[in-house]
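Enquirer: need a 3D model of the sequence below.
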Amino acid sequence: MAKQKKALKTLGKKTRRLRERLNVNIYVLPNLLTTANMFCGFFAIIYTIKGQYLVASYAIVAAAVFDLLDGRVARMTNATSQFGAEYDSLSDIVSFGMAPGILLFHWSLQPFGRLGWLAAFFYLACGGLRLARFNVQKKVINVAYFQGLPIPMAAGIVASSVLAFDDLGLNPERSWGLLAMTFLLGFTMVSNFNYRSFKDIDLKESLPFTYLVMGVFLFAIVALHPEVMLFVLFLTYALLGAIFGILKLGKDSRKALIRGPHHDPELDEDIELLDADWDEETPTNTH
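Expert: Prediction:
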């Protein structure tokens, strides 16, 4: 009996070791994709230093593709891990924080001197803070929304701005608009503004016909002039989140003023009714 227990215990250990080895092999694929993400970010930095800004921009776009794939592959193969999550964040800070920051400085902000590199660093620092906050809030965040502009989207705006300026023949040097955009991207990344993630949409289920129409419409817009329209769409996404976030802050401030310092929860229903009356009385332009 003792020998049988010992044999079963030994078999259990061997089975556990085999399972661990199989898991390691499965984890290799998503981590390879994460490494490819980091490589593209490093590649973008090297080519930014060389002055080949278009190549650097395309490398950042490629990094975003690998970043999208590594998470999907990890979930599909049931290979998610804390190691993978941390490694992904380290890769993201290189590809979507460091690379776009250096690209912005060399491509446009360098003539501003100290203000230029401070703006680029502000972008990088906010990107790092955005990633750190995301890591500690993974279990409590709403899957349908991002809290703050995602750093890959911010990097996409930077990369697409380079492509758009080159396509339109615009001079990016000492551009106050690009300087303001750099600070805006940093601010929106660390803000509490909600940005739609679209992760709650299950493509395996039937969706309203309007989703298909919107998808075809967006595809047609991008195909019309890819370099410019991608920049316009990405920037619109960032600005809309900021605008709706500011409007929500104003609404919350108005509620706080109505409640006063001694808040009575029973008044919440009355406040909601006041909001409804406010919306009905506010004139709207139908033209």
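Enquirer: only C-alpha atoms from now on, for both contacts and neighbour counts.
Expert: Noted.
Enquirer: so what's residue 150 up against?
Expert: 130, 189 (CA atoms under 8 Å, 6 or more residues apart in numbering).
Enquirer: try it again at 7 Å.
Expert: Each residue near residue 150 by CA atoms under 7 Å, 6 or more residues apart in numbering is listed here: residue 189.
Enquirer: number of residues surrounding residue 183?
Expert: Burial measure for residue 183: 17 neighbouring residues, criterion other CA atoms under 10 Å.
Enquirer: which helices and strands sit right next to whichever strand or helix holds it?
Expert: Counting by DSSP states H and E, the element that carries residue 183 is helix 176-190. Counting by 3 or more CA pairs under 7 Å, 6 or more residues apart in numbering; DSSP states H and E, the packing neighbours recorded for helix 176-190 are helix 114-136.
Enquirer: want to put them side by side, so please do this one too:
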Amino acid sequence: MIKVPRTIVPSFFTIGNMFIGFMAVIYAVRNENVVLSSWLILLCAFLDAMDGRVARFAQASSRFGVEYDSLADVISFGMAPSVLIYLFFFNQWGNVGLFISFFPLLFASIRLARFNVELEGFEKTAFTGLPSPAAAITIASYLIFVNTFFPGEHFPRILLILTILVSVLMVSTIRYEVVPRMTLKGSLGQKLGVLLVVVVVISLLIEPHALLLPYSVLYVLSGMVRFMFRLSQGKRLGGKKA
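Expert: Next comes the predicted model:
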């Protein structure tokens, strides 16, 4: 019987992430089914979250796993969203639309390369910049929301702002929180974080089409709001010292 090395187990989730991301691109190009492809991106995000948790649970974290995971993420959270927004609307803007559609792929690849270079250890307490899965989920949830509640509409200005915003935030230095571990041990703040995650998951299971976009946008804005608050606090303290 062939024994599978423990360090390879998380890579099965990474391979699944990469394959589903590839499927999202193929379905979008072949069938122009943007909604199905958007749901596939969300599935990629789930698999991406699972590979890290499986690696920690099995004590199988490795440098290879980190590098391979980033390669998969470039496809699922960079290439796939870029192809989707181009086919959904930006192909109507010619070369300008092609350039704008390139943003998620460009900035996701830069972010993931920076993440690998700056990585110290395998435990993350926070993200520097918007995580590429969160950026891709925001774009995918927008496409699902518009196609569900406003079929035939595109709202190009909103899509343009959203695309540029999440792309730039990926390479920013704004801090974003990680999803808390599902345990009731820890501080009151950690317990409230777990409770919030449970509420979000349950509500998404009940009404995913309507709530995915608002929740995604709230997460995107959360880092920006905290950044502005800390910036204002720093200026206030600096003013008092002066």
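Enquirer: which residue range of the second structure does the helix holding residue 183 of the first structure align onto?
Expert: With TM-score structural alignment applied, helix 176-190 of the first structure matches the range 157-171 in the second structure.
Enquirer: ok so, going back, mean deviation, the helix holding residue 183 of the first structure versus the second structure?
Expert: Taking mean CA distance after the TM-score superposition for the first structure, the mean distance separating helix 176-190 of the first structure from the aligned residues in the second structure is 0.6 Å.
Enquirer: for the helix or strand just after that helix, packing partners?
Expert: Sequence order places strand 194-196 as the next helix or strand after helix 176-190 of the first structure, per DSSP H and E. When contacts are defined as 3+ CA pairs under 7 Å, 6+ apart, strand 194-196 of the first structure sits against strand 145-147, helix 226-259.
Enquirer: run the chain-centre distance for stretch 28-38 of the first structure.
Expert: 18 Å (CA atoms, centre = their mean, to the nearest Å).
Enquirer: can you check stretch 105-122 of the second structure too?
Expert: How far stretch 105-122 of the second structure lies from its chain's middle: 13 Å, per CA atoms, centre = their mean.
Enquirer: in it, what's buried?
Expert: The neighbour-count check on stretch 105-122 of the second structure (16 or more other CA atoms under 10 Å) flags 105-109, 111-112, 115 as buried.
Enquirer: which SS class is residue 140 of the first structure?
Expert: coil (DSSP: H, G, I helix; E, B strand; the rest coil).
Enquirer: so for residue 17 of the first structure, which of the helices and strands packed on strand 194-196 of the first structure sits nearest?
Expert: Closest to residue 17 of the first structure of these is strand 145-147 (CA to CA; 38.2 Å).
Enquirer: tell me which residues are up against the helix or strand that the closest one is followed by.
Expert: Downstream of strand 145-147 of the first structure, the next assigned helix or strand under DSSP H and E is helix 151-168. Applying CA under 7 Å, 6+ apart, the contact partners of helix 151-168 of the first structure are 54, 57, 60-61, 64, 96, 100, 127, 172, 185, 189, 227-228, 230-231, 234-235.
Enquirer: with the second structure superposed, average distance for helix 151-168 of the first structure?
Expert: Mean for helix 151-168 of the first structure is 0.9 Å (mean CA distance after the TM-score superposition for the first structure).
Enquirer: which member of the buried residues of stretch 105-122 of the second structure is positioned nearest residue 25 of the second structure?
Expert: The shortest approach to residue 25 of the second structure among those belongs to residue 105, at 12.6 Å (CA to CA).
Enquirer: list the contacts for the closest one?
Expert: By CA under 7 Å, 6+ apart, the contact set of residue 105 of the second structure is 74, 78-79, 82.
Enquirer: ok, those residues in the first structure: which stay?
Expert: Among the contacts of residue 105 of the second structure, the contacts conserved in the first structure (both residues aligned by TM-score structural alignment, their matches' CA atoms under 7 Å) are 78-79, 82.
Enquirer: any chance of these in a markdown table, plus distance to residue 18 of the second structure, neighbour count and secondary structure?
Expert: Formatted as a markdown table, those follow (distance: CA to CA, whole Å; neighbours: other CA atoms under 10 Å; DSSP: H, G, I helix; E, B strand; the rest coil):
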| residue | distance to residue 18 of the second structure | neighbour count | secondary structure |
| --- | --- | --- | --- |
| 78 | 11 | 26 | helix |
| 79 | 11 | 24 | helix |
| 82 | 15 | 27 | helix |
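Enquirer: in the second structure, what range does whichever strand or helix holds residue 85 of the first structure match?
Expert: Using DSSP H and E, residue 85 of the first structure sits within helix 82-92. Under TM-score structural alignment, helix 82-92 of the first structure corresponds to residues 63-73 of the second structure.
Enquirer: give me the mean distance between that stretch and the first structure.
Expert: Counting by mean CA distance after the TM-score superposition for the first structure, stretch 63-73 of the second structure comes out at 0.7 Å.
Enquirer: quick one on the thing from earlier: so which of the helices and strands packed on strand 194-196 of the first structure is nearest residue 89 of the first structure?
Expert: Across those, residue 89 of the first structure has its closest neighbour in strand 145-147 (15.6 Å, CA to CA).
Enquirer: how close does that closest one sit to the second structure?
Expert: On superposition with the second structure, the mean distance recorded for strand 145-147 of the first structure (mean CA distance after the TM-score superposition for the first structure) is 1.0 Å.
Enquirer: that strand maps to which residues in the second structure?
Expert: Under TM-score structural alignment, strand 145-147 of the first structure corresponds to residues 126-128 of the second structure.
Enquirer: which one's the longest helix in the first structure?
Expert: Secondary structure assigned by DSSP state H gives helix 2-49 as the longest helix of the first structure.
Enquirer: what angle separates the next helix or strand along the chain from it from helix 2-49?
Expert: Per DSSP H and E, the first helix or strand lying C-terminal to helix 2-49 of the first structure is helix 53-76. Orientation check (axes from the mean of the first three to the mean of the last three CA atoms, to 10 degrees): helix 53-76 of the first structure against helix 2-49 gives 160 degrees.
Enquirer: any figure for the gap between residue 21 of the first structure and residue 78 of the first structure?
Expert: Noted for residue 21 of the first structure: a distance of 15 Å to residue 78 of the first structure, by CA to CA, to the nearest Å.
Enquirer: related to what we said a few turns ago, show me what the longest helix of the first structure is packed against.
Expert: helix 53-76, helix 82-92, helix 99-104.
Enquirer: could I get those in CSV, plus columns for distance to residue 34 of the first structure?
Expert: Below are those laid out as CSV (distance: least, CA to CA, whole Å):
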stretch, distance to residue 34 of the first structure
helix 53-76, 6
helix 82-92, 6
helix 99-104, 16
